Every structure is written in structure tokens, then in C-alpha cells.
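Colleague: Structural data only, the sequence is not supplied:
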């Protein structure tokens, strides 16, 4: 397991004076009408000093399922093991750039399955975390869409290598996350998405909006590689939740509580988002042992602590900034998934 983090990470900065209003929310989850299956939950990345409101789409049996801090969906929650050999192709359009694996023609083997549980999910077992790696060669940061794409794609193999062993130990399915750069309006399995909103996690894919992040301004969110690495780590935290079954379980729990925007539904949503933030802090821990420069780690932690539910926003769905700061640093210092089990935390700790 990773060594203890360095002692010189910086505390979160205060909010900048010029943060703006929240984006328009996604449609809320309908009230529960039956015990039928929940179908979709979505996860969008944080806005600096504010967040996109969670949107959840419910449907009837046979529909698609998703996950969001914005909008997300999985056609069904079963895992198909990766083929032993794959080829990778890159497709570029005006809307997105993504690498996807060619489908396998072989018959999938039986493998680990996700556990549709929350606090007692196997990912919370003792001894699991982000493991040390020898290094992570990242390119010089260029804040253009192409430059962000290069930086994030270089970061992901490092993150995958740190987390895959824990899934194997927990006997949970694992597959690499996909990355799509969104530079114009697109439609995916989770709905419509434009280039001016925050990043979104959906159905095994991070939808990254490079123009949004390049245009963020303020002392709390400078254009620094740490901001990008920190936000990528948060979105990857949702991938951990998706693979383990937590996203589907939280979606079902919100549905049973009457919707995401009920008091109980918002509490569940904050637990989900704060856990992704805590997992993001865990991701940064091994990288702080010399894999990347120390200032990148410090800025990543500070940026995460400056995001959350500020008073201007109507729904408390991501947790207060001080709670985000507490959880990202808690994950960073402990690097144990059990320390990020927000599902058993007190209500005060996820407010």
C-alpha cells in the first residue's frame, strides 16, 4: 500500500470574489410510482465554487440506466470481461475525440460481478486503496482542447494502474474508463451535453469539456495542471463507484426515497459526490510520492476544496466546500477505501 503523503500540501484557498450562477439543472427524477427498476442516474463534474445540479432520469423496465453529477446511463448493469487482445481506434468529430476498444468476437468468460450495495460494498474492504506506481510521465500542459486531451490521456494509465489491483482483491469487475473531449453539442446515452458545462461521467465514460475548464478564472481555480488532474481524479472516483455497483445502488435508493431532490435524496447525492471527492484524494496520494511535481498535488487538493454547494445554489447536492476539502484531504492522507465510506458517515459529515 502507498506510503504516507507528504506533510506540505496546502490548505484550501477561500472562495474567489467572482464566482457565477449554477448551470441549468437536468430534469429531476420522477417520484416513485411503483417498485419497478430505477433506470438512470447521472454524474457531472463540479463547478468551481458551485456545482451542476444532479439530474436523474428514471424509466420503466427495459430502459437504460445512467449515472450523473449531470447525466449518465448504463444499458444494463452487467460486466463483460475485457477480451485478451484488443485493438484501439481513435475517432474525432467536431463534438468529441474518444478512444474505444473494438468489440471482441470471442465468447465472454464468467467473471466478477458488481455488488449493488452502498455501505457494505466490497470496495470498502480493508486493505484496498490506490497503489504506488513507479512514475507517471505527463506531458507539458497546454490548455487548448488538444493539449488537455493529451494531458488527461497520459494521466489515465497511471490512475488505472493504481486502482486495478484493488478491484482484483475485492473480486469486483474492472474495465478502463473511456474519455471523450466535448467541444460542441453532443447527444449520448445520458442525453444532451454542451461544451460549456462541467465534465460528466456517464456509463463508463468521462465526458470532458475543455473550453469550460480553460475559461475558469479566479484565484481558487487557476489554469494549472493540478486543477485538471484533480478534476480527472474526481471523475475517476465515479468510475470506481460505477464498476463496484455503488452508482446503481445510490440511484435505486434515491428513487425509493421519492426522488433526488427530496431531503433524503439530496443526502444520498451528497454522499455519492463526497465519496468521489474522497476517492479523488486517494488517487493523488501515490502520485505525491514523486510521480508528479508537488505543486500539482497541492493545487489539485486546493481546487477540490473550493468546489461544492455555495449559498447561491438552490440544491445542496454535492456538499459544502469545507466538506469537500475535508473529504479530499481525508482520502489523500489515509488512502484506504474504507476511510471514504461516506455511506456510513454521520449526516453532519456530508452536509
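Modeller: Cool, the structure landed. A quick note: this is a predicted structure, and the numbers were derived from the prediction, not measured.
Colleague: Could you use CA atoms for every contact and neighbour count after this?
Modeller: OK.
Colleague: I figured residue 28 hits residue 57, correct?
Modeller: Yes - contact criterion C-alpha atoms under 8 Å: residue 28 and residue 57 qualify, at 6.8 Å.
Colleague: where along this protein do the helices fall?
Modeller: Remark: helices assigned in the chain by DSSP state H are 145-169, 210-215, 225-244, 246-256, 263-287, 294-305, 321-334.
Colleague: Please convert those helices to TSV, extending it with mean neighbour count and distance to residue 193.
Modeller: Listed next are those as TSV, based on neighbours: other C-alpha atoms under 10 Å; distance: least, C-alpha to C-alpha, whole Å:
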stretch	mean neighbour count	distance to residue 193
helix 145-169	18	16
helix 210-215	19	12
helix 225-244	26	16
helix 246-256	25	20
helix 263-287	28	20
helix 294-305	25	23
helix 321-334	24	25
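Colleague: Generate CSV for those, with distance to residue 175 as supplementary columns.
Modeller: Converted to CSV, these look like this (distance: least, C-alpha to C-alpha, whole Å):
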stretch, distance to residue 175
helix 145-169, 9
helix 210-215, 24
helix 225-244, 8
helix 246-256, 15
helix 263-287, 17
helix 294-305, 25
helix 321-334, 23
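Colleague: One more to weigh against that first structure:
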């Protein structure tokens, strides 16, 4: 993936924090069963299934959280142009967020509201869904409409523990997946989730739809613009799409269970199989429509 050097970046929705964690008033983030590994939760690209939804959305939220100790850093201060994004993974993160913002604002029109922030952190942080640590993996919190990301996840968990790919578009896929959950929150899809586990459960349908939404964005990524109309992304290659598919497969429930326990139990799935995650991303990429990504409208998603 290459960014247009002339594009201007907006860092207003991307922030980095240091030195906090553990003090939120919502307790700890609940984790679906079957995803625990050596260092906590292994490989979850979202811990926002029915458990988190019921606890923090339907149940009235976490009741507030303390961010006074979470000092923001200047990590993204130098991210000004697409040229910066080509030279820095931090600035590339900003550019991808800008592209997602532009794509979904056009796709949803009046129904769109931007996420509150994409927040990177080290170690732990306080969130609207309670304290979170790096063990949780990237996730979207519907209470504060923020995507949280410890950037060590990609090397330490996705690549080393799960055997996932290492490449520039891997993180873009993850961000697009998490942004897909924000879109689901805006459209009210999270309210349709009733069943937590199983190959065709509502939780799995929610996750596979987020993969499909990531594919929708990837299909249109090179047509997204900055605030002045300059294209943001100048090139997206077949290798980029291959990396996205490999990353999606590496966090399939069957792959995670096989690596962590040596056994595969479909009844405990919360995110979908490797094959299904690849298939629904591909559906979004090829068809590029909300209707095609309606995982709740089909009898089986696996």
C-alpha cells in the first residue's frame, strides 16, 4: 500500500497515551470464553461480542471512567502528509483512519458519525469499557466509540504466537475490521446479537460482518480523499489483499484453538473460522455493498 505524498493528514481523531491503566470504574473488560492463551487473550481482533455489548451498552455503560492519568504523547505530531505515511507506520495508521473516515462518511451519509478516537497505548489504558491491557488485543468499545490498539500486538501476538503475516497492510485490515464495529454500532446491528457462541451464532455473524466491511473499504480505498480532495491512497496491490486474507485466517477461531489447546470446538466459537473470515472479507472486497455483507440475513455464515 502506498499513500499519495501530496495528501494532507488529519491527526484529530488519532491519539497515543502513556502511563495509565487499571483505574477505570467499569471493572475489567469481559472476555468471551475459549480465547485465553499464554499471555491473556490471544489473537482477538475484537473483544466486543455479546458479552461486552450486554455489559456496557444494553446495561447502561461503564458508568464513566477516569482518564486524568492518561497523558497524551506527541507520537503523531509529525504526521502531516502522505509522504510521512509512506515513511512511518505511525503516520500510516493516521492515513488509514483518514481513509476509513472518508469512505464510511460517503457510504452512510447522514447516518455517519466519526469514531471518537483511535487510541494507541502501551501496557494498559482506561476505557469506557473498563481498564484494558495489551493482552486483550485491538478492540472497539461501543460505550465511548473508541478503537483501542496496543501496537505491540502485531509482532508479539499475531505474528509470533499465531503465525500471522508481517506486513504493512495487516494493521490496515485490523483497523478496518474494528472500524466495521463502529459502523455496526451506528447502524444498530449490535442490538441484533443474542447468541454468544457457536459457528453460526450472532457473535460470529457480527465479527464476520466486520470482516466484510473491511473488504468493502479495501475495494474503494484508492478512491478515498483527504479534506481537500487529494487522493489518500495511491496504490493497493494484490499482495496487500493477500496479507489481509492471511491475517484474517490466522485469527480464525479454529486456528486459535488448534494452536492454544490442540482441539477445535465449534460450539465455543465467537469470531468465525479461518475460512469464513477469508470468505466474508472477500465478499466485501468483490461486491462492495452493505447488502452483500448482511451476515444476519443468511442461514449459515460458515
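Modeller: Alright, I've got the coordinates. Only a predicted model underlies this, so the values are computations on that prediction, with no experimental measurement involved.
Colleague: how far away is residue 215 of structure 1 from residue 309 of structure 1?
Modeller: 20 Å (C-alpha to C-alpha, to the nearest Å).
Colleague: Point to the residue nearest the middle of structure 2.
Modeller: residue 178 (2.1 Å; C-alpha atoms, centre = their mean).
Colleague: Run through the residues that contact that one.
Modeller: Neighbouring residues of residue 178 of structure 2 by C-alpha atoms under 8 Å, 6 or more residues apart in numbering: 45, 46, 138, 139, 140, 147, 210.
Colleague: That one -> structure 1?
Modeller: By TM-score structural alignment, residue 178 of structure 2 lines up with residue 235 in structure 1.
Colleague: Who has more neighbours out of residue 28 and residue 57 of structure 1?
Modeller: Between residue 28 of structure 1 and residue 57, residue 57 has the larger neighbour count (other C-alpha atoms under 10 Å), namely 28 against 15.
Colleague: I'd guessed the more buried one sits against residue 29; true?
Modeller: Yes - between residue 57 of structure 1 and residue 29 there is a contact under C-alpha under 8 Å: 5.2 Å.
Colleague: between the two, what contacts are shared?
Modeller: Overlap of the contact sets of residue 57 of structure 1 and residue 29 (by C-alpha under 8 Å, 6+ apart) is empty.
Colleague: Report the aligned residue range of structure 2 for stretch 297-307 of structure 1.
Modeller: By TM-score structural alignment, stretch 297-307 of structure 1 lines up with residues 241-251 in structure 2.
Colleague: can you give me how far the matching stretch is from the chain middle?
Modeller: With C-alpha atoms, centre = their mean, to the nearest Å as the basis, stretch 241-251 of structure 2 stands 13 Å off its chain's centre.
Colleague: With respect to residue 344 of structure 1, which of the helices of structure 1 lies nearest?
Modeller: Residue 344 of structure 1 lies closest, by C-alpha to C-alpha, to one member of the helices of structure 1: helix 263-287, at 9.1 Å.
Colleague: which secondary structure elements does that closest one contact?
Modeller: Packing partners of helix 263-287 of structure 1 (3 or more C-alpha pairs under 8 Å, 6 or more residues apart in numbering; DSSP states H and E): helix 145-169, helix 225-244, helix 246-256, helix 294-305, helix 321-334.
Colleague: The equivalent of residue 336 of structure 1 over in structure 2 and residue 185 of structure 2: what is the separation?
Modeller: Residue 336 of structure 1 maps onto residue 289 in structure 2, with residues paired by TM-score structural alignment. For residue 289 of structure 2, the distance to residue 185 of structure 2 (C-alpha to C-alpha) stands at 17 Å.
Colleague: got it, and residue 127 of structure 2?
Modeller: Residue 127 of structure 2 is 17 Å from residue 185 of structure 2, by C-alpha to C-alpha.
Colleague: Then residue 113 of structure 2?
Modeller: With C-alpha to C-alpha as the criterion, residue 113 of structure 2 and residue 185 of structure 2 are 10 Å apart.
Colleague: again, but for residue 254 of structure 2
Modeller: Taken as C-alpha to C-alpha, the span from residue 254 of structure 2 to residue 185 of structure 2 is 26 Å.
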